[in-house]
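Novice: sequence and predicted structure are below.
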Amino acid sequence: MRIETLSVHLPDSVATEQVGALLVQAVRTLETGMVIHLIGDLGAGKTTLSRGFIRALGHEGAVKSPTYTLVEPYEDLQPPVFHFDLYRLGDPEELEYMGIRDYLFGDALCLIEWPERGQGVLPPADCQIELKVEAAGRRMTLTAASVQGQALMNEFREALSHGWTVD
C-alpha cells in the first residue's frame, strides 16, 4: 500500500473541533473499527480534535483528556469510542494489565493520544493524525497506514472539499 498524507491548516480551536466533526462523517461511511493515533506536543490540539469527533457522534457531556484514567469510554455512541491518553503511562505493559485488547473490538473506534508510550503493545494505527502549532493556529496532517485508513482519508478529503483548503 502506498502511504498518503493529507494536510490542512486549522486557524483556531473552533476549526480543530469542526475538523474532528468532519472526521466523523468519514468514519460513518466505513462501518468498521479503527485505531487512530493522535500525535503532537502538549497543547497541540489532540483533545480538542477528539472533543469535536466525540460530540459529532452525539455525546452531550464534557469531553476531557483521560490523562489520569488512561481511557474514557463512550460506549453509548455509534460507533463506540474509546479515547486514550497515554501521557502518564509508565510502561507499555500497563496496557496489558488494564485490558487494552478488550477495547479493540468490532466497530469500536480508538482515539489514542501519545501512542508512542504504548509502543510494542498497541496495535498499529489505521491512520495517524499529527497536530503541530503553526504561526496562528495548527497544522493537521493525516497519514493513512492501512486500507481502512486510506478509505478514511478518501472520505475525509471529500468532506474537506466543501470549504477547507487542503495541502
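Specialist: All right, it came through fine. Keep in mind the model is a prediction, meaning the values are calculated, not measured. Numbers count the residues shown, from 1 in each chain.

Novice: when you work out contacts or count neighbours from here on, use the C-alpha atoms and nothing else.
Specialist: Will do.

Novice: contacts only, for Glu17.
Specialist: With contacts defined as Cα atoms under 8 Å, 6 or more residues apart in numbering, Glu17 is in contact with Thr48, Leu49, Ser50, Arg51, Gly52, Phe53.

Novice: same thing with Leu77?
Specialist: Contact analysis of Leu77 by Cα under 8 Å, 6+ apart lists Leu57, Gly58, His59.

Novice: now the longest helix anywhere in the chain: buried residues?
Specialist: The longest helix of the chain (DSSP state H) is helix 13-28. Neighbour counts over helix 13-28 (16 or more other Cα atoms under 10 Å) mark 13, 15-27 as buried.

Novice: stretch 129-149 too?
Specialist: Neighbour counts over stretch 129-149 (16+ other Cα under 10 Å) mark 129-133, 137-146, 148-149 as buried.

Novice: secondary structure element for Asn149?
Specialist: In this structure residue 149 is Gly, not Asn. Element membership of Gly149 [criterion: DSSP states H and E] is helix 147-160.

Novice: comparison target below:
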Amino acid sequence: MTEFHLADSNATDQLGRMLAATRPSQAVVQLHGDLGAGKSTLARALLRALGVQGAIRSPTYTLVERYPLPKGGEAWHMDLYRIGDAGELDFLGLDDAQATLWLVEWPERGAGALPPADLDIHLSIEGQGRRARLQAASAVGEAWVSQLGDGANLQGVPVAG
C-alpha cells in the first residue's frame, strides 16, 4: 500500500496526473471515501490529464458518464451512491465492456455487478488536506502502483505505509 498526504487541491490534481501518466491500457479503479473526501476531484484530474476536453460532469445523478480518450478507448466515471442495490446496474449497459478505464465511486454499492478492481484508492479528510491510500488489487494494479514511485513529484509528502 502506498499513502500520500494531499495538502491541497493542487496535490490532488498532481496525483491524478501521475496516475494518468502511468495508467495501464485497461484498468478498474475503485474510489472509496466519505462525502467530500475528494473522489470526484481525483477522477476529474485523472480524466483531464488523459486529455478529456470540455466539461467533466459528476455522475451523481446520471450514475455513469462516458468519455472517449484521445489515445483510444473510453473512460467510464461512475458514482453509485444513489443506487439501492447492484441489480440496478443491469440497466446501464455495462455489459458492453467498451471501457478501458473504469473510475467507480461508492463501488461497494455495486458489489458483484462490477468487474474486479485493479486499484483501490481510499481518500479521507485529514486536517485541511486529504490522505490517499492506494492499494493494488491485481497484478495490473501492482505494476501501476510501483510505477508511481515514492511520490517525490507530488506536492506534499508521501506518508510511510
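Specialist: Thanks, I have it. This one's a predicted model, so the numbers in the text were calculated from it and none came from an experiment.

Novice: and the TM-score between them?
Specialist: With the length set by TM-score structural alignment, normalised by the length of the second structure, the two chains reach a TM-score of 0.90; 157 aligned residues with a Cα RMSD of 1.6 Å.

Novice: about what we covered before: in JSON lines, list the buried residues of helix 13-28 of the first structure along with distance to Glu75 of the first structure.
Specialist: Output for these, formatted as JSON lines (distance: Cα to Cα, whole Å):
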{"residue": "Ser13", "distance to Glu75 of the first structure": "26"}
{"residue": "Ala15", "distance to Glu75 of the first structure": "26"}
{"residue": "Thr16", "distance to Glu75 of the first structure": "23"}
{"residue": "Glu17", "distance to Glu75 of the first structure": "21"}
{"residue": "Gln18", "distance to Glu75 of the first structure": "22"}
{"residue": "Val19", "distance to Glu75 of the first structure": "22"}
{"residue": "Gly20", "distance to Glu75 of the first structure": "18"}
{"residue": "Ala21", "distance to Glu75 of the first structure": "18"}
{"residue": "Leu22", "distance to Glu75 of the first structure": "20"}
{"residue": "Leu23", "distance to Glu75 of the first structure": "18"}
{"residue": "Val24", "distance to Glu75 of the first structure": "16"}
{"residue": "Gln25", "distance to Glu75 of the first structure": "18"}
{"residue": "Ala26", "distance to Glu75 of the first structure": "19"}
{"residue": "Val27", "distance to Glu75 of the first structure": "16"}
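
Novice: could I get the full set of strands for the first structure?
Specialist: For the first structure, the strands defined by DSSP state E occupy 5-10, 34-39, 71-74, 81-85, 109-113, 127-133, 138-144.

Novice: what's the matching range in the second structure for the fourth one?
Specialist: Meaning strand 81-85 of the first structure. Per TM-score structural alignment, the counterpart of strand 81-85 of the first structure in the second structure is residues 75-79.

Novice: that stretch vs the first structure - mean distance after superposition?
Specialist: Compared with the first structure after fitting, stretch 75-79 of the second structure deviates on average by 0.5 Å (mean Cα distance after the TM-score superposition for the first structure).

Novice: show residues contacting that stretch.
Specialist: Contacts to stretch 75-79 of the second structure, defined as Cα under 8 Å, 6+ apart, come from residues 43, 47, 58-60, 63-69, 99-107.
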